[in-house]
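K.L.:
sequence isn't available, so here's the structure alone:
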């Protein structure tokens, strides 16, 4: 959902007061109207260390094309300094009923905190999120 506008000034010289745009736009992604979406079980560990692995069961393992960590947003003044989408290496389990993800080792790529884990199928349809916590690396 988006709403509002930059209502401070109506001119480039910033001398004429602006008018706040009173409109709300709702976006519904087309994938919500598809017959099915990938589904990850959230029975895997909720905490995965940097460089660590975790396995998630899914009936759509063969169709999974990407696994991604999405950092939840932290907005202020139209800036979102926390948002990131991180592609994960993954393999399918031997039985074909799941995927195993491997997190990057670098904390500058994956800062500690909570992330939404999504599986994306070969049609570009994402799963609902499974929440994963990445702890801070232990100091040596």
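P.N.:
Okay, I see it. Because the structure is predicted, anything quoted here is derived from the model rather than measured.
K.L.:
CA atoms for contacts and neighbours, from now on please.
P.N.:
Noted.
K.L.:
what's the neighbour count on residue 119?
P.N.:
As a burial measure, residue 119 scores 29 neighbours (other CA atoms under 10 Å).
K.L.:
surely it and residue 70 touch.
P.N.:
No: judged on CA atoms under 8 Å, residue 119 makes no contact with residue 70 at a distance of 11.0 Å.
K.L.:
make sure residue 71 is actually in contact with residue 115.
P.N.:
Yes: counting by CA under 8 Å, residue 71 does reach residue 115; the two are 4.7 Å apart.
K.L.:
more neighbours: which of the two?
P.N.:
Just comparing residue 71 and residue 115: by other CA under 10 Å the higher neighbour count belongs to residue 115, 23 against 19.
K.L.:
how near is that one to residue 133?
P.N.:
Between residue 115 and residue 133 the distance, using CA to CA, to the nearest Å, works out to 6 Å.
K.L.:
ditto for residue 118
P.N.:
Using CA to CA, we find residue 118 at a distance of 14 Å from residue 133.
K.L.:
among these two, which residue is more densely surrounded?
P.N.:
Taking neighbours as other CA under 10 Å, residue 118 and residue 133 compare with residue 118 leading, 22 against 16.
K.L.:
what about the more buried one, helix or strand, and which?
P.N.:
Using DSSP states H and E, residue 118 maps to strand 113-121.
K.L.:
what's the answer for residue 70, then?
P.N.:
strand 64-71.
K.L.:
buried ones in that strand?
P.N.:
By 16 or more other CA atoms under 10 Å, the buried positions in strand 64-71 come out as 64, 66, 67, 68, 69, 70, 71.
K.L.:
before we go on, here's another structure to hold up against the first:
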């Protein structure tokens, strides 16, 4: 990652209306981009399924080198559930892990918590939740 997260700015991207994969309920997914000057610090999606209290809003944060020549060892992604009492870093389901490994490395809680990346993660999440006007 090219930043500790404190100098990152946010650029809002697309908004998509879709159906929840597990129950078919209407779901809104917003995309945004995290930048440090002219450089990319990553991108994210936030999915919200309205009317389903058992479905936490889900942030997927993608960091690393997402240029065409980069491989999965240079790209990482994290999943963060947003509950009433705050965000929680989530592990990737095994079915998703196998599917995404050719594109990026999915990081689980044990790979992030207690590491230098943890502070960056929470700083980026704070930028997303406070600066994206759609959330």
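P.N.:
Good, I have the coordinates. Not measured: the values here are computed from a predicted model.
K.L.:
TM value for the aligned chains?
P.N.:
TM-score for the superposed pair, counting by TM-score structural alignment, normalised by the length of structure 2: 0.27. Supporting figures: 68 aligned residues with a CA RMSD of 4.9 Å.
K.L.:
hang on, the earlier thing: okay, the angle between the strand holding residue 70 of structure 1 and strand 113-121?
P.N.:
If you take axes from the mean of the first three to the mean of the last three CA atoms, to 10 degrees, strand 64-71 of structure 1 sits at 160 degrees to strand 113-121.
K.L.:
who are the packing partners of strand 64-71 of structure 1?
P.N.:
strand 84-87, strand 89-92, strand 113-121 (3 or more CA pairs under 8 Å, 6 or more residues apart in numbering; DSSP states H and E).
K.L.:
turn these into JSON lines, including distance to residue 100 of structure 1.
P.N.:
Converted to JSON lines, those look like this (distance: least, CA to CA, whole Å):
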{"stretch": "strand 84-87", "distance to residue 100 of structure 1": "13"}
{"stretch": "strand 89-92", "distance to residue 100 of structure 1": "5"}
{"stretch": "strand 113-121", "distance to residue 100 of structure 1": "11"}
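K.L.:
so which of the ones you listed is nearest residue 102 of structure 1?
P.N.:
In terms of CA to CA, the element of those nearest to residue 102 of structure 1 is strand 89-92, at 5.4 Å.
K.L.:
can you give me the strands for structure 2?
P.N.:
Using DSSP state E, the strands of structure 2 run over 9-19, 26-36, 39-49, 58-64, 75-83, 86-90, 105-106.
K.L.:
follow-up on the earlier one: of the buried residues of strand 64-71 of structure 1, closest to residue 89 of structure 1?
P.N.:
Using CA to CA, the shortest approach to residue 89 of structure 1 within the buried residues of strand 64-71 of structure 1 belongs to residue 67, at 7.3 Å.
K.L.:
wouldn't that closest one be in contact with residue 116 here?
P.N.:
No: checked against CA under 8 Å, the pair residue 67 of structure 1 and residue 116 is beyond contact range at 10.6 Å.
K.L.:
of the helices and strands packed on strand 64-71 of structure 1, which is nearest residue 101 of structure 1?
P.N.:
strand 89-92 (4.3 Å).
K.L.:
what's the following helix or strand after that closest one?
P.N.:
Following strand 89-92 of structure 1 in sequence order, the next helix or strand is strand 98-102 (DSSP H and E).
K.L.:
and the angle from that following strand to strand 113-121?
P.N.:
Relative orientation of strand 98-102 of structure 1 versus strand 113-121 (the same axes, to 10 degrees): 140 degrees.
K.L.:
tally of neighbours for the residue nearest to residue 66 of structure 1 when sequence neighbours are not counted?
P.N.:
Among residues not flanking residue 66 of structure 1 along the chain, residue 120 sits closest, at 5.1 Å (CA to CA, 6 or more residues apart in numbering). The tally of other residues near residue 120 of structure 1 (other CA under 10 Å) stands at 20.
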